[in-house]
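J.: return atomic coordinates for the entry below.
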Amino acid sequence: MHGPASSGWPLVALCAATGVYCLLRMRSNVEEQRRAAGGEALMGFGMAAMAVPAAVFSPPSWTWPGYAVVFGAAALRALWAARTGPHHLHHLVGALAMVYMAVVMSAAPAGGHADGSGGVPLVTGALLLYFAGYVLLTGARLIPVPAAAGPGLAGAGWGDRPELARACRLSMGIAMVAMLLTM
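T.: Below is the predicted model:
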């Protein structure tokens, strides 16, 4: 996180655009869509803020513990929601990954960069494997299936289209992999 500007700005734009789309999805008529979109909007905007290049903005020292608290609360909410179904576990892993990155960044030197000289820590490696697998699985689910396109989707609003929600999740998964690679 807070890597070079060449990769930082596209990551900021991708995450912010995803966050905006997720906010718009919160207007859905489907309650589950609204609930998931709120957490995804928080993730998108949080990831965008964490990805701002350090050359442009070095956040104050209290920012990282603040991120840890916000995403810790999001993790608790996802854990509570996971009792209704396993699909909330991904939100839990994502929120915990954000807490982990915030804690690592709070321990980093004043420039806001983690010291990568010690190799890839076990937690970072495990999160990279999880999110890389998630990206591959979600990307495969975006491949159109002729039988899936039918009259049921014709009346759905753009915020209720499952392929758009999957594309949103895919972009955040890719961004998470990019952010973890810079740890």
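
J.: rest of the way, CA atoms for contacts and neighbours
T.: Noted.

J.: need the residue in the chain that's farthest from the chain's center.
T.: Distance to the chain centre peaks in the chain at residue 151, reaching 31.6 Å (criterion: C-alpha atoms, centre = their mean).

J.: would you do the same for the sequence below? I want to compare the two.
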Amino acid sequence: MHGGALAGWLLLTLCAVSGAVCLLRARTGPPGERGSARSEAVMAFGMAVMAVPAALLSPPGWAWAVYAALFGVAALRSLRPALRDGCRLHHLVGSLAMVYMAVAMAPGAMGSAGDGGGHLGHGAGGAGGVPLLTGALLVYYAWYVLTSAGRLLPATATVGGALGAPGAEGRGEGGGGGGAGSRSELTDACRLTMGLAMFAMLLTL
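T.: Sure, this is the predicted structure:
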């Protein structure tokens, strides 16, 4: 990543952990959520590979085409479901953003000449991408991160405020909604992490 090896390692770790959590959700979650979890796992691991520091691995010049093809197929698969499902619409935006970043990695494409096909942001002076499109994606992911964080904050406040409330022990231990609530919070946290990682990667363009 253009931000340096430390930023690359941090993003790689966050995305890899998110991908592992998504794979776990795909195996143990409700049937209706497993397809979404698999899509998010592919996205997370793709971002992790894209974030590998150049000091560790210098990819071949055609690597961008593999990224573009993989996430182009993912975008096509998300196209029809995105018309009726907001979560799949987010997957579609994410897949298209990955295609966009992959094309920006291409040697000589969008101002990244002289890169030789390195990882995202390693072009000449880190230049790459279309400023207007990059800005629109940054705005979208900033909004997504804020709304995802907003879904987590009330739950945290409720738990903290309910410690001394009558009946709090029963709700926390056995009521039957705790597992679903914890799973939902884990999903939101995973998506928040991936949104932050995407925002950071777009900043390198």
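
J.: can you pull the TM-score for these?
T.: Overlay of the two chains. TM-score (TM-score structural alignment, normalised by the length of structure 1): 0.89; 180 aligned residues with a C-alpha RMSD of 2.3 Å.

J.: any idea what residue 133 of structure 2 aligns with in structure 1?
T.: Using TM-score structural alignment, the partner of residue 133 of structure 2 in structure 1 is residue 123.

J.: mean shift between the one helix or strand its match maps to and structure 2?
T.: Using DSSP states H and E, residue 123 of structure 1 maps to helix 122-141. Here the mean offset of helix 122-141 of structure 1 against structure 2 after fitting is 0.6 Å, by mean C-alpha distance after the TM-score superposition for structure 1.

J.: now the element after that helix, going C-ward?
T.: Using DSSP H and E, the first helix or strand after helix 122-141 of structure 1 is helix 151-154.

J.: hmm, who's touching that following helix?
T.: residue 161 (C-alpha atoms under 8 Å, 6 or more residues apart in numbering).

J.: now for the helix or strand just after it, which elements pack on it?
T.: Sequence-wise, the next helix or strand downstream of helix 151-154 of structure 1 (DSSP H and E) is helix 162-181. Applying 3 or more C-alpha pairs under 8 Å, 6 or more residues apart in numbering; DSSP states H and E, one finds that helix 162-181 of structure 1 makes contact with helix 5-25, helix 31-50, helix 122-141.

J.: whereabouts in structure 2 does helix 162-181 of structure 1 align?
T.: Aligning helix 162-181 of structure 1 against structure 2 (TM-score structural alignment) gives residues 184-203.

J.: in the matching stretch, what's buried?
T.: Of all the residues in stretch 184-203 of structure 2, those buried under the rule 16 or more other C-alpha atoms under 10 Å are 185-203.

J.: how big is the offset of that stretch relative to structure 1?
T.: With mean C-alpha distance after the TM-score superposition for structure 1, stretch 184-203 of structure 2 averages 0.4 Å from its match.

J.: which outside residues touch that stretch?
T.: Contacts to stretch 184-203 of structure 2, defined as C-alpha under 8 Å, 6+ apart, come from residues 1, 11, 14-15, 18, 21-22, 44, 47, 51, 101, 120, 134, 137-138, 141-142, 144-145, 148-149, 151-152.

J.: what do you get if the cut-off is 7 Å, keeping everything else the same?
T.: Residues from elsewhere that reach stretch 184-203 of structure 2, judged by C-alpha atoms under 7 Å, 6 or more residues apart in numbering: 11, 15, 18, 44, 134, 138, 141-142, 144-145, 148-149, 152.

J.: likewise stretch 39-46 of structure 2?
T.: Residues outside stretch 39-46 of structure 2 that contact it (C-alpha under 7 Å, 6+ apart): 15-16, 18-19, 22-23, 194.

J.: repeat that for stretch 54-70 of structure 1.
T.: With C-alpha under 7 Å, 6+ apart as the test, stretch 54-70 of structure 1 has contacts from 2-3, 99, 102-103, 105-106, 111-112.

J.: circling back to that earlier point, and the furthest pair within the contacts of stretch 39-46 of structure 2?
T.: 23 and 194 (14.1 Å; C-alpha to C-alpha).

J.: so how far is residue 30 of structure 1 from residue 36 of structure 1?
T.: From residue 36 of structure 1 over to residue 30 of structure 1 the distance is 10 Å, taken as C-alpha to C-alpha, to the nearest Å.

J.: same check on residue 182 of structure 1?
T.: 37 Å.

J.: more neighbours, the two?
T.: Relative neighbour count places residue 182 above the other of residue 182 of structure 1 and residue 30, with 15 against 12, counting by other C-alpha atoms under 10 Å.

J.: so that one sits right up against residue 1, yeah?
T.: Yes - assessed by C-alpha atoms under 7 Å, residue 182 of structure 1 is found in contact with residue 1 at 5.5 Å.
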